[in-house]
Structure formats: structure tokens, C-alpha cells
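A.B. asks: Predicted model and sequence below, questions to follow.
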Amino acid sequence: MSANVLPISSPQRSRRVIWQEIRHHRTAAIIGLSALIAAAAASLVTAPLLGSIVDLVVAQEPGPVGERVLALAGAALVQAVLAWVGLSTIARLGEEVLAALRESFVQHALALPLERIERGGSGDLTSRVTEDVAMVSDAVRTAVPQFVQSALVIALTGVGLIALDWRFAVAAALAVPVQAGTSRWYMRRSGPVYAISRKASAAEQQQFLESIGGAASVRAFGLAGEHVELVRRRVDASLQHMVGIVRLHMRFFARLNLAEAIGLSAVLVAGFWLVRADQVTVGTASAAALYFANLFGPINAMLFLLDTLQSATASLSRIVGISEIPLPAAIGADSPRDGLVEANGVRHAYVEGHDVLHGLDVTIPAGGTVALVGGSGGGKSTLAAILAGIRQPDHGSVRIGGAEMNEAVQSRVVLVTQEVHVFAGPLAEDLRLAAPNADENQLLDALAQVGAAGWVAALPEGIETVVGEGGHDLSPQQSQQLALARVLLADPLVAILDEATAEAGSTGSRELDAAAERVLAGRTGVLVAHRFSQAALADQVLVMEGGRVVEQGRHDELVAAGGRYAKLWSAWSAGRH
């Protein structure tokens, strides 16, 4: 498998993970399984009771028939209650196991280096957390409980046939070779088919994301036709795999119908000869036929559920596979003593052999502010992400407050980009993502410092107004103010603003610049500046080109030097007038 592809776990490994989670809920597993066993046992009473009614009718003794009918009703009620307890308990157990898997998946995915996810494809990761989780969820809620119940009914019905007469069991067993062969045939084919189908679906989603995400570039370069063709090919490939699955189903059920015909015919013939030889009653033969006929549902359900379970297993392997990606080794466990930022010999490449950063050495004093300026592709955002611990340098090191980058260090650094996300829910809860224990006064104070108090007060329910998807829409400027308020609440040692105020129009730029200045006050700040007014206020300016620092110094010094920064400043100043 390519190192760029997100891994898929083996079925054995996936089963071990599930078993480990089930062991944490032994009591629920025992209760659920016991209830299903008891429900299956109660269902076996029906056929003998009906057989005894047949015998009473044949013997023309209708008196006890009423008692048998009441017993049938009682057995049905007991079976229904026990089945409900068993199925609901197993389903609840499955949901708890699935919840643990989802939490582990998200926790591990968030801890992965950003470049590792990008190499694997965001579409692949997205399909795992959406389609694959949905597939496993459906299996947990329906397929697994029904499969267990069906298996128990089949096993106990076999015992019931033997109890009636062992020859009925032998006759019914004639269907087993066909069913077993059908199961093996199906299992060998369905697993790979579903695994390939999941990959095709992931590739389809990846192409959609790439085409839609790059819509502006696609239109600008006149590539719409090519991208439509790429999407069509991905969709066609996915549909071909789905058609293959349908054809596999049709062949599967045809073989199951043959097995049913063989088994039922054998049981009826056996009953005919045994009744003719006076070795069993008509009622016993009827009970045996009912037993086997009642197996149609559980057998077909169990074998058909193999289809769902195979698909869910393929999805489970993709979910568990994420946890098998090794995380970056923790370097030290020290906490930063202050906001001093030291980057030494930092090199980074998105494609091997094509460095974006070339051995950078950057030092930012605690409490100081540095602005990164330069043309597009100079490496500013890459350096910002590395200083924040979002990306790992290929070579070199980053230290914050004397401590090398680790989880404790990264928690004291906040990166805000121009792509601000507003989480769906009350505005107060959105803010509390940065400070879970913050009270309302602290939230309002943070909003006031970034200039958001006015529009928040005007919201229908104030700070409790639901924002984000399905709620009140926030403008780009309001979203950026919200992100800056989160920084204040998080109170990091180092705040990195990667064009975090770029989306503001001319009317809001001064207000956002002032908010950014208040956010950076008293802490180390890194500004990836698209407005040179921000660079002019920084303690130091680094001019970057081609992944190197070509100039550095204070704003007035660089302007006076007449170099690259001076030209950029002049061009920007002229554009404002």
C-alpha cells in the first residue's frame, strides 16, 4: 500500500478492537445474550403446541384445544418481551461500543499531522467519518442484534427437531451443505467487493471535494469540462461496483431458495414415511414441518445479514485503520516558561525534493510581535503552521519558552487563519470551546474587546442566539471577531494570526486591525500580514521569498533601506489612494 494512502486495518485487528470494547460492558452483553436465548427457547414452544392441536383434532378430542391456544398466546407474549429486552440491550451495547470507536477515531485523527491527512486525501478521511461510520451504525442498530437472534433460533430449532425425532433433523440437514456452500461462496466474494466499493466511494467523494473546493480556479482556467469528466468517471466506477453487488445478491438468493426447497421437501417426505409407519403422529410431523418452515426467516435473515456485516466490517476496518497511523513521537514533556519562540534550521517540503522552507532561523522574544510579509508562495503560512505545531518540520526544531514542541506546548499556542469556522449552536457555547468554564461576563468582555459587543447585543437572543449552520448567519467580519474573541478566552502564550483579518472589507479593516492588536497585547504574536498597516505596528518584520527570509528589521528601518519591503510598502500605499 502506498505510504500516501490512509491505512485499512485487517479484519482480525478490527475484531480484536471490538472485543476489547465489549469486555468493558460484560454485564450488558450477558443480559442481552441471555434474554435472546430465552426468547429463542420460548419460540420453540409454538410448533409442538400446534402439533398437539393437530393430534387432538385428528383424535376428535377438541376439549383441551382451548388450553393449547392460551398456551400459544402466553408463549408468544413471553417471547416478545424477552426478544425486546435482548434486542434493545444488544443494540444499546452496540451504540456504546460504536461511541467509543467514534471518539477514538476523532481523537486520533485530530492528533495526526496535517500533511499526513492531506497526502491520504481529505475525501478519504471524510468518507470514513461519514459513510463508514453510518454503515457501522446501521449494523450496530439492526444487523448485529438480528444476526445474534437468528443464529440462536436456528441452533435451538435444530435441538427441537432432534427432540421430535432425530430423522427429521437428518432430513433438514440436507439443506445445510447448500447453505454452507452458499455462505462460503458469498463470503469469499462479498468482502473484497464491499472493500473495493468503499474505496470507489471515497475516490468519488475526493473528486467532488477537489472540484467544488477549487471551483474558482476551475472556472478561471476553463477546466469545467475536464472536471465534469473526472467526476463522471468516478461516479461511473462507483455505480459499476454497485451493479456488481446487486448481481451478487441475485445469485446469492437463488441458491438460498434451492436450499429451502431441498430441506422442506426432505422433511415432508420423512414425515410422510414416519406417520405411515406409525412411528410419529400427524401432529409431530406437522410440528417438524413448521420448525423447518420457521427456519426460512432466520436462515435467510442471517445469511442476508452477512451482506450487511461484510459491508460494515469493511467500513470498520477503515475506521480502525486511522488509529494504526503512528502519531509523531512526543519530544519532551516540558511546559513553556514564557512566549519566547525559537525556530532553528526549519526545512519543510510538501513534495519530496521541493522545499518550501529552506533552513529558516527565527527568534521572537517573549511578548514581541513579528509580521511575515511577502508575495504568494513565499512560505509565510507554512512557517506559521509549523510555529503553531499544526505541521511538523522535515528538518530543524521549534521551541516555545525553552520547551520543544509537544502537546503541552501546542496547547499554549493558538493559530487563527482567514478560514474561520462558526460552529453550529448557541454563540456562548461557540466561545466556550476556547474556555469551557468561562462565565457570561467573561464571554461578553472578550466580545467587547474585539468590537463585537454591539452586534451581539442586537441578536434575537443575545449571546444565546444559535449561530452557524441552521442558525443566525454571521458576516465574514463578525466570524473573524468571534475567532479573535476565542483567542482572548484561550489566553495563549503565543497567538499566530495567518491573514485572520483578510476577509474584512475596507469599512471593517481598521476595526479588525484594532481587535487583532488588542488580542496580541501582552503575548507573543506572529502576523501573516496582507495589509501592511499591520506590519507597520509590529516589533519586527520578516520579508519572505521562496521559503527564505530576505529582509528583516523594523518597519521604518526597512522602508529607509529601500529594498524589497520598501517596494512592497510603496505599492500597497499607492493602492490605498
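C.D. replies: Now that the structure is in, tell me what you want to look at. Residues are numbered from 1 along each chain as shown.

A.B. asks: contacts and neighbour counts: CA atoms only from here.
C.D. replies: Fine.

A.B. asks: Name the next helix or strand downstream of the lengthiest helix in the chain, please.
C.D. replies: For the chain, the longest helix by residue count, based on DSSP state H, is helix 224-276. Toward the C-terminus, helix 224-276 is succeeded by helix 282-323 as the next helix or strand (DSSP states H and E).

A.B. asks: Take this one as well and set it beside the first:
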Amino acid sequence: MSPQSHPATDDRTAGEERRGPRFGVPEPGYDPSAPEDVTVLPAGSSATVRTYVRELLRRHRRAFVLLVGVNSGAVLASTVGPWLLGGIVDGLAAGREDLQLGRATVLFALALLVQTVFTQQVRVRGAMLGEEMLADLREDFLVRAVRLPPGVLERAGTGDLLSRITTDIDRLGDAMRKAVPQLAIGLVWAALLVGALCVTAPPLALTVLLALPVLLAGCRWYFRRAPHAYRAEAAGYAAVAAALAETVDAGRTVETHRLGSRRVALSERRVAEWTAWERRTLWLRTVLFPAVSLSNMLIMGGVLLLGGVFVLQGWIGVGRLTTGALLAQMLIEPVGLILRWYDELQVAQVSLARLVGVREIEAEDGRGPAPRGKDVRASGVRFGYLAGVDVLHGVTLDVAPGSRVALVGPSGAGKSTLGRLLAGIYGPRHGEVTLGGAALSELPAEEVRRHVVLVNQEHHVFVGTLRDNLLLARQDADDAGLWAALGAVDARGWAEALPDGLDSAVGSGGLTVTPAQAQQIALARLVLADPHTLVLDEATSLLDPRAARHLERSLAQVLEGRTVVAIAHRLHTAHDADVIAVVEEGHISELGSHDALVATDGPYAALWRSWHG
């Protein structure tokens, strides 16, 4: 997989950098007034979110049913106290002397004990269910994300992806651990209490109908506005993360071109837009909460007023009024619980939609035919990062098996973009890029990587041992093969000097490796992957010229017999190529060998003279 290209070395223009299309799926709640240069992966539609939630519940239906069961037991046990107290009040009102207070006390104590045990189980089972569902969500997102076409992730940039894997996961953590179980608890609790009210004091159940219109009106007003506001708030935070991440990532470029004030202004604008949506969601809640409080007052006031009238008319007894009042009082808590956690789920729903949105990006399903050879061909290729703005204009190039082709040209001409198309990272907008007659865009990424590998200026050393980093390319490689790969890229000397050799910990928290050593690790993975076609985007750029030349001579033995497409920023790389393609303004202006192009005295000859002073 190719990492994100560095702004200083990418062929994209400043206006194209890290933007790209929205992959044909608009984000739900996307604010059309938001800046056009904020590119995000799509958020899942409501149907996608509902489908995924149902899938999660099916996976954990046994745990969910158990949670509902223990919660029902806790609620039923909690109704014993009001029922006993109502009976005692009725007995006192009737002047009965055989109230059996001792028996009632024992029953109440047993009910309290049962309620305590079941409530403890509700919390434990709810937490367990939330953690299991959250773990599934994390795994599903990671599995789906790494299967996305590399070009999709490259065009999206790092800010939005980072905000999903960090902020959205954190928000969903509370939702999965608390909101989902608590919402289920609240719904069961409220339903059982209303049922108990209907059974013990049916006339008083009418008071629920008095509060229902107020509650429904407030909730309808709030929940019609909240989802869009929360989506915009999440998108605003993603824009903040993107601006900050890109500024830090390109810090040296920002300093070199004195762009600090512009980047600070951009970050401040993003923060202002985000906080404006934060204030909007806070205002929405200031309307909802008073409506909830008013509905609670209507329930209690209705029970007391109507209950008093019913008692005076002799329709119900004082004991039933007492039971009904206690049950109505108990009903306030689950209603508040439902609304509180449903509100939290509005935030979580946005985060969930952003996480499951990757499901709506078309996966590479390998519908095309398998390659029937090793030749790579680009035919009439047009490609751009923005709709209507092409970087490549009708490029045609044949790369014969075993040949070495160098792509040269001025910065921003489209060399790296053409290299990514030949490596199957991007698919052309028009035209076709084929490998052995099979369209690369119709092959799954795993199949493409078996044949073609892109190695560019970017690299990454994963946390773990040196052995783990190398085995990423080939899981079945033995130690002899790993040392041979390191030797092929001149890395064996420093690798053998490590304290534990291949078992030395590298990456964050481990031994520090230099940029040049990290690049050698990346090239050693290339040797282990053993593809027949390589696209090298100045893969030795982090080495000094003498070391780079020595490494390239060592690699020449490894690359013998393979097809190599080299994106040459140093023209000595082009000098050794069989064919040189000069890329200018998205076109191939010259094609031929080094000697032939120098003799032609065209653009390549001018570049060669400039290179040699």
C-alpha cells in the first residue's frame, strides 16, 4: 500500500492537493456552505447504519436477550414496594388491624435483595455487551478500511481517517458501553412501569396521555434538527483535524514558504466553524430538557389531581392512589434515561455512520479477467484529482516485460500520477491501464500487489521487531531469506549490529532507525514481495547521491529480469533505462533511449544539460 504522498514531491497542484472527489456518495448532513476543500470519506446512509445495527444485534442476540431478562427482573422487583405500600394504606384506611406488617417487611426486603442482584447483573451484562459490540465495530472498520482501494485513501488524506479512528471511536465507546445498554434498560423499565400502572390503577394510567403530547412535540422538534447539527459538528471536527494534521505533516514546507500565518488562519476558521455547530447542538438541548421536565411535572401533577378526584368520587382507593403515585414517580427516571441516552445516540449515530460509511465505497471484487501476461499498457489515459480538471491528457505508453522505463519531466508534470496509474493505485477516468490484457481497475488490490508494487519516497516502520516489519511482505520467509533481502539493499551491516538482530524492536518506542535505514527496510520488503513489475517513485531519495547510486547498483542485481518503471527525479536513473518517457503538462512529449533523445536535442536533452550544469 502506498502512503500519502508528501506535498513537496507530489505531482498534484496546490489546488488539487488532498481534495479529490467524494467518491460519488455525499455525506449525510453535509453543509453546502462548508469550504469546498474539505474532503472526507463518505458517511453511511441511514439504511446502511440500520443494517449494520441489526447485524450487530444478531451477532449478540443472546447477550441482548439476557440483558433484557435481568433488567425485567430488576424492574418487576422494584414494583413490589409500591404494591405493598398501597395495600398497607388501603388497610389503614379500612381500619383493618391484621395488616401483617412483618410479612410485608420481609417481602419488601426480599424484593429489594432481588432488585439489587438483578441491577448489578444489568450493569455487568450491559457493560459486557457494550464492550463486545465496540470490539466488533473496531475490527469491522479496520478490516474494511484496509481493503479499500489505495487511491481512495490517498485522495481522502489523513485528517478525516484519523478523526474516525480516534474521535468517532471514542464517542462510540461511551455509546456502546453505556448508551445502547442503558437505552434498552430504559425502554424495558418504562414499558413495565406503565404496564404495572395499568394493572394496579388503570384510571391513573390516563395521566401518561396528558404528558405524551408535550413530550412528543419537544422530541419531534429536537430530533428533526439534531442529526444534521451533529453531523455538521462531526464534519467540522474532521476539518479541524485535517487542517492540523496537514500543517504538522508539512511543517518544513510551511516554514520554507512562510505559510505559517495562512495555516494558522485556516485552522482558526475551521475551529470557529466547528465551535459554531457545538453551540448549535447545545442550544437544541436547552429546548429539549425543559420540555422533558414539563412532561414529568404533568405526569406527577396529573396523578395527584386526577387521583384526588377519583378518590373523592370513590372510584379508587387511597392505597391505589399511593401505588399509582409511586409508580408515576418511578416512571420519571426511565423516561429521562431514554431521552438522555437517545440524545447521546444522536452523536453516536453520526460517528457510527462515519465508521460504517466505508461500506458504501465500492469494493474491488475482481470481476475482470486474470492477467494473461506481464506487459503493462496505458491506452488513451485521462485522469484528474478533481472533476473536470485533468492531470493526464490522453497518455498512451507500452511497458514491455523485463524492460526499464524512466518517467522524467519537470515538477508537477504528472510523472508520479502516471506511475500510480501504472501501479493500479488509481483508475483512469478515461482510457484503460492493463496488465497482461486485464484492466487493473477491475482486479482486487491483493491480486494487483502480487504482480505490481509501488515504492515511493514515503515509508513506514511499524512498531514491532525488524523481523515483523520484513515479514509483512512475505509471511513464510525464513531467516536466511530475510537476511538475503537486507543484504540486497545494503542493510545487512547495520541490521547485524542491532542488539538482538532480527528480533530487535524498532519503530515508535523501539530502536530509532534513520530515514535512510527505514527506506532500506521498505526496499527489503520489496525484495521479499518478489513482484514481476516495480514502480519506483524515487525510492532512494532519502540517501545521499553516492549511497543512492551504490544501492541502485546493488538493486540492479535483484531487479534483473523484472519490469521496472522508475519515476526519475535524478537523471542518472533515466540514463540507465531502456526507454525514457518525457512527461510535460500531462502529455508524453518524447519517447526513446537516452542516446536517441540527447541526439534529438529536445526537452530531454535540455533537462540533461541542466542536470550536468
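C.D. replies: Thanks, I have the structure now. Quantities reported herein were computed from a predicted structural model and do not represent experimental measurements.

A.B. asks: picking up where we left off before, tell me the average deviation of the longest helix of the first structure from the second structure after fitting.
C.D. replies: Its matched residues in the second structure lie on average 2.4 Å from helix 224-276 of the first structure after superposition (mean C-alpha distance after the TM-score superposition for the first structure).

A.B. asks: tell me the angle that helix makes with helix 282-323.
C.D. replies: Angle between the axes of helix 224-276 of the first structure and helix 282-323 is 150 degrees (criterion: axes from the mean of the first three to the mean of the last three C-alpha atoms, to 10 degrees).

A.B. asks: neighbouring contacts of stretch 400-408 of the first structure?
C.D. replies: With C-alpha atoms under 8 Å, 6 or more residues apart in numbering as the test, stretch 400-408 of the first structure has contacts from 330-342, 366, 389, 397-399, 409.

A.B. asks: Out of these, list just those in helices.
C.D. replies: Going by DSSP H, the helices hold residue 409 from the contacts of stretch 400-408 of the first structure.

A.B. asks: So which of the contacts of stretch 400-408 of the first structure belong to strands?
C.D. replies: 341-342, 397-399 (DSSP state E).

A.B. asks: What's residue 300 of the second structure aligned with over in the first structure?
C.D. replies: Aligned by TM-score structural alignment, residue 300 of the second structure pairs with residue 264 of the first structure.

A.B. asks: Oops, could you answer that again for residue 141 of the second structure instead?
C.D. replies: In the first structure, residue 141 of the second structure lands on residue 102 (TM-score structural alignment).

A.B. asks: Quick check: the residue mapped onto residue 509 of the first structure from the second structure vs residue 496 of the second structure, distance?
C.D. replies: Using TM-score structural alignment as the criterion, residue 509 of the first structure maps onto residue 548 of the second structure. Counting by C-alpha to C-alpha, to the nearest Å, the gap from residue 548 of the second structure to residue 496 of the second structure is 21 Å.

A.B. asks: Counting neighbours, go ahead and name the busier of these two.
C.D. replies: residue 548 (17 against 13; other C-alpha atoms under 10 Å).

A.B. asks: name the helices or strands packed onto the helix or strand harbouring the more buried one?
C.D. replies: Assigned by DSSP H and E, residue 548 of the second structure belongs to helix 545-558. Of the remaining helices and strands, those touching helix 545-558 of the second structure by 3 or more C-alpha pairs under 8 Å, 6 or more residues apart in numbering; DSSP states H and E are helix 479-488.

A.B. asks: Okay, buried residues for the helix it packs on please.
C.D. replies: Neighbour-count burial for helix 479-488 of the second structure flags 482-488 (criterion: 16 or more other C-alpha atoms under 10 Å).
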